[in-house]
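# Got a sequence here, can you build the structure:
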Amino acid sequence: MAATTAGHKAELTRLDREIGDGDHGENLARGFHAVLAKLAGTEPATPGAVLQLVATTLISTVGGASGPLLGTAFLRAGSSLGGATEIDGPMVATALEAARDGVVARGKAEPGDKTMVDALAPAAAAARAAADGGADLVGVLAAASEAATAGAAATSPLQARKGRASYLGERSVGHVDPGARSTAFLLESLARRAAERAAATDQDHDQDPAG
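Got it, this is the predicted structure:
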């Protein structure tokens, strides 16, 4: 996530400059860089604890509405995992649903308002459908990522009804929402990393004579 936000900082800044205050890319890159620093100095015991550390760090380092909203998303997702030490597909779906519900409650936004919810809501729905269909963790994250990317792109023709972009009225039409786009980037990075880890594990098994 840190590498992804840093790599797309310029794009997210451009998108935010068009309908916001132009600091979304910089804020996210700074926030996730701070997350890396925090993780380097501690060893959270569970995946849920990792997500909660991410949440508190983003809340304290990311400016504007993004910090509290992303922080709430990670906090709710982490809480949904409880003390589990392993994550499977259904748990990912539950975590994304919790993240979506947290963002909706905090930001009072619904799908169609041209916010990060337009990426997060379809991602959560796709993750649940994939999990219910028997997909593993990699498959669930891939479905969520694909849905988030499509959801973010679909914000372009929408008129913003929440946040700073809503002040532009009809002038917000024709621009992709930066929060939805960054949400899609974050889920894309998770899906890619999960697929890479699964492929590496399969390769290790293939190379193990005992396997």
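# use CA for all of it now, contacts and neighbours both
Fine.
# mind listing the helices for the chain?
Under the criterion DSSP state H, the chain carries helices at the ranges 2-7, 9-19, 24-40, 47-61, 66-81, 89-107, 117-132, 137-153, 178-207.
# for these, which one sits closest to Ala160?
helix 9-19 (9.1 Å; CA to CA).
# list the buried ones in that closest one?
Lys9, Ala10, Glu11, Leu12, Thr13, Arg14, Leu15, Asp16, Glu18, Ile19 (16 or more other CA atoms under 10 Å).
# what's the answer for stretch 131-144, then?
Ala131, Ala135, Asp136, Leu137, Val138, Gly139, Val140, Leu141, Ala142, Ala143, Ala144.
# now stretch 150-168
150-156, 158-162, 165-166.
# of all the residues you listed, which comes closest to Leu28?
Ala152 (16.9 Å).
# which residues touch Arg171?
Counting by CA atoms under 8 Å, 6 or more residues apart in numbering, Arg171 touches Gln159.
# any idea how far Leu36 is from it?
Arg171 sits 37 Å away from Leu36, going by CA to CA, to the nearest Å.
# Here is a second sequence; please produce its structure as well for comparison:
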Amino acid sequence: MSTEELQAWLRRFAELVHEHKDELTALDSAIGDADHGANLDRGMTAVLAALEEAPPADAAALLKKTGATLVSKVGGASGPLYGTLFLRMAGADTFPAALRAGYEGVLARGKAEPGDKTMVDALGPACDALDAGRSVAEAAQAAAEGRDATVPLVARKGRASYLGERSAGHADPGATSTALLLQAAAETLS
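You can find the predicted model right below:
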């Protein structure tokens, strides 16, 4: 993973989050606390500013700075979970290995499992696709399918779990933003 490719990925993710901010917030208002889009948009704006202010020396430094910025700037569950994702990614050499390390970090931090109606439901299938040797575009498709699979689920983690059966019928906001993360990767990483 080159630093340039990763920066392009993060820029594209920030653009997609900004474009879909209202959609993410609407999803979160249905089953959460209506701040996912705004929080993640603010966080990614801060990430881009931090990377511009002090360009990282290498890919690991870039991922660490991204994770630390998200942890410090984003409230709710998104900051710690996305921050952990990027911080854990920093220790790997390839994108598949990095994403898998990030996924393991999210599992440990959030204590969620597949089927709990969280970002894990999009991130896990993307990792599985990459582990099977599939392309980043195919991993992005797997993430989108994982996001879509959250619609009928009843949430078992996070604020959405307080709604019980009423959480069914809505895509999970975290799975939706994770699908955007993988879409950005498919558009920018070779």
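# that older thread, a markdown table for the buried residues of stretch 150-168 of the first structure, including distance to Gly179 of the first structure?
Shown next, in a markdown table, are those (distance: CA to CA, whole Å):
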| residue | distance to Gly179 of the first structure |
| --- | --- |
| Ala150 | 14 |
| Gly151 | 11 |
| Ala152 | 8 |
| Ala153 | 11 |
| Ala154 | 13 |
| Thr155 | 10 |
| Ser156 | 12 |
| Leu158 | 14 |
| Gln159 | 14 |
| Ala160 | 12 |
| Arg161 | 14 |
| Lys162 | 12 |
| Ala165 | 11 |
| Ser166 | 13 |
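# out of those, who's nearest Arg100 of the first structure?
Nearest member of these to Arg100 of the first structure, counting by CA to CA, is Gly151, at 13.5 Å.
# how close does the aligned residue in the second structure for that closest one sit to Ser135 of the second structure?
Using TM-score structural alignment as the criterion, Gly151 of the first structure maps onto Gly146 of the second structure. Noted for Gly146 of the second structure: a distance of 16 Å to Ser135 of the second structure, by CA to CA.
# who's in contact with the aligned partner of Ser66 of the first structure in the second structure?
In the second structure, Ser66 of the first structure lines up with Ser78, judged by TM-score structural alignment. For Ser78 of the second structure, the contact set (CA under 8 Å, 6+ apart) comprises His36, Asn39, Leu40, Gly174.
# Look at the third one and say how many residues are nearby.
For Leu40 of the second structure, the neighbour count with other CA atoms under 10 Å is 27.
# What about the nearest residue to it once chain neighbours are set aside, how many residues nearby?
Nearest non-adjacent residue to Leu40 of the second structure, counting by CA to CA, 6 or more residues apart in numbering: Val74, 6.5 Å away. Close neighbours of Val74 of the second structure, defined as other CA under 10 Å, add up to 24.
# do you know how far the most far-flung residue of the second structure relative to its centre is from Glu145 of the second structure?
Centroid-distance maximum for the second structure: Glu165 at 24.9 Å, with CA atoms, centre = their mean. To Glu145 of the second structure, Glu165 of the second structure is 22 Å away according to CA to CA.
# And Ala50 of the second structure, by the same measure?
Counting by CA to CA - Ala50 of the second structure and Glu145 of the second structure are separated by 32 Å.
# same thing with Lys73 of the second structure?
Taking CA to CA, one finds Lys73 of the second structure at 29 Å from Glu145 of the second structure.
# do Gly115 of the second structure as well
Taking CA to CA, one finds Gly115 of the second structure at 13 Å from Glu145 of the second structure.
# Give the aligned equivalent of Ala61 of the second structure in the first structure.
By TM-score structural alignment, Ala61 of the second structure lines up with Ala49.
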